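**Student:** Test case, fold it:
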Amino acid sequence: MENHNPPQLGNQLCFPLYVIAKEITGLYRPFLDELDITYPQYLVMMVLWEKDGLTVNQIGEKLYLDSGTLTPLLKRLEAKGILIRKRKKEDERVVEIFLQQSGKDLQQKACQIPAKMQEKLNLSSEDLLELKETVQKILNKIQK
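**Tutor:** Prediction:
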């Protein structure tokens, strides 16, 4: 059965997801300003704190970003002295990313951010976990 009514903003799933992503990213801004990094740079840093020495493509896969988006971001982090980009000797088309000491030092400062965000959102750990699991379930269905 077809519905010929125009879509209404209040009935859409995409709109509240879009707004919450934008608003939460904005809530991160003051904490990330203290580290002198942007939210996308923070995402890259979290990936590298988990495993240093990844290739640009590996980072892109984890963050759902293509190399055209990721490369300028990595260049800015390199200009700040946070990381270094090195071409593999075996295949110069492949660029590996390594944290500099200042990038490793940022990890300690960033450890406080999740707790500060939870406090700012005023949600319990259980609520946050439930929300994350629901969003992850949707993401998994989209990726199939």
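
**Student:** rest of the way, CA atoms for contacts and neighbours
**Tutor:** OK.

**Student:** element containing residue 59, please.
**Tutor:** According to DSSP states H and E, residue 59 maps onto helix 56-63.

**Student:** tilt between the helix or strand that comes right after that helix and helix 56-63?
**Tutor:** Using DSSP H and E, the next helix or strand after helix 56-63 towards the C-terminus is helix 67-79. Per axes from the mean of the first three to the mean of the last three Cα atoms, to 10 degrees, the angle that helix 67-79 makes with helix 56-63 is 110 degrees.

**Student:** for the helix or strand following helix 67-79, which positions count as buried?
**Tutor:** Proceeding N to C from helix 67-79, the next assigned helix or strand is strand 83-87, under DSSP H and E. For strand 83-87, the neighbour count (16 or more other Cα atoms under 10 Å) marks 83-85 as buried.

**Student:** how about this one, so we can line them up?
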Amino acid sequence: MALAPPDMLCFALHSAAHAMHAAYAPLLEPLGLTYPQYLALSALAARGDQTVSELGADLRLESNTLTPLLKRMEAAGWLSRRRDDRDERQVRLSLTDEGRALAERAAGVPRAFGEKTGLDLAEITDLRDILSALRDRLKPARG
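**Tutor:** Next up is the predicted model:
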């Protein structure tokens, strides 16, 4: 007998992802950020200067998805893109002063989202780790 969607893990993950995006929207809208822009901004703020390839690996996005996003962020004045001095095939990314200021303003978003979940920090950490392990089993990171 087939399972109904509410009984399927895939449906629970899919519907939770939609709810998560909806919960993030009011937190990011005042900052002028989309969810993918927020992730890219956060990754650059956390790790600093990096290549498009490195950022893509962190965010698990292909360059054909990431490049238009980065161009919009560059046009907004949040980051700069330049060819790597050692390997001109690579494009390096760094936050501008405006991008760093925006990242500082966005620093409270994880706490605000955590409060919306109703979970404590240990539960959030456990859930993140379980979902990350599941993701890695299903689709390993590009290498």
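
**Student:** And the buried residues of strand 83-87 of structure 1, which is closest to residue 51 of structure 1?
**Tutor:** Of all the buried residues of strand 83-87 of structure 1, residue 51 of structure 1 sits closest to residue 83, with 13.0 Å by Cα to Cα.

**Student:** how near is that closest one to residue 59 of structure 1?
**Tutor:** From residue 83 of structure 1 across to residue 59 of structure 1, the span is 13 Å (Cα to Cα, to the nearest Å).

**Student:** biggest helix in structure 2 by residues?
**Tutor:** Identified as the longest helix of structure 2 according to DSSP state H is helix 9-28.

**Student:** Show me what that helix is packed against.
**Tutor:** Here helix 9-28 of structure 2 touches helix 35-47, helix 109-117, going by 3 or more Cα pairs under 8 Å, 6 or more residues apart in numbering; DSSP states H and E.

**Student:** Can I get the ones you listed in JSON lines including distance to residue 11 of structure 2 and mean neighbour count?
**Tutor:** Output for the helices and strands packed on helix 9-28 of structure 2, formatted as JSON lines (distance: least, Cα to Cα, whole Å; neighbours: other Cα atoms under 10 Å):
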{"stretch": "helix 35-47", "distance to residue 11 of structure 2": "21", "mean neighbour count": "17"}
{"stretch": "helix 109-117", "distance to residue 11 of structure 2": "19", "mean neighbour count": "13"}
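
**Student:** just so I know, which of those lies nearest residue 88 of structure 2?
**Tutor:** Closest to residue 88 of structure 2 of the helices and strands packed on helix 9-28 of structure 2 is helix 35-47 (Cα to Cα; 20.2 Å).

**Student:** Would you mind getting the angle between the closest one and strand 79-83?
**Tutor:** Here helix 35-47 of structure 2 points in a direction 70 degrees away from that of strand 79-83 (the same axes, to 10 degrees).

**Student:** To what extent does helix 35-47 of structure 2 diverge from structure 1 after superposition?
**Tutor:** Compared with structure 1 after the fit, helix 35-47 of structure 2 shows a mean deviation of 0.8 Å (mean Cα distance after the TM-score superposition for structure 1).

**Student:** What residues in structure 1 pair up with that helix?
**Tutor:** Counting by TM-score structural alignment, helix 35-47 of structure 2 falls onto residues 39-51 of structure 1.

**Student:** Can you name every helix or strand that the helix holding residue 59 of structure 1 contacts?
**Tutor:** Counting by 3+ Cα pairs under 8 Å, 6+ apart, helix 56-63 of structure 1 packs on helix 39-50, helix 67-79, strand 95-99.

**Student:** Out of the ones you listed, the one nearest residue 33 of structure 1 is which?
**Tutor:** Across those (criterion: Cα to Cα), the nearest stretch is helix 39-50, sitting at 9.4 Å.
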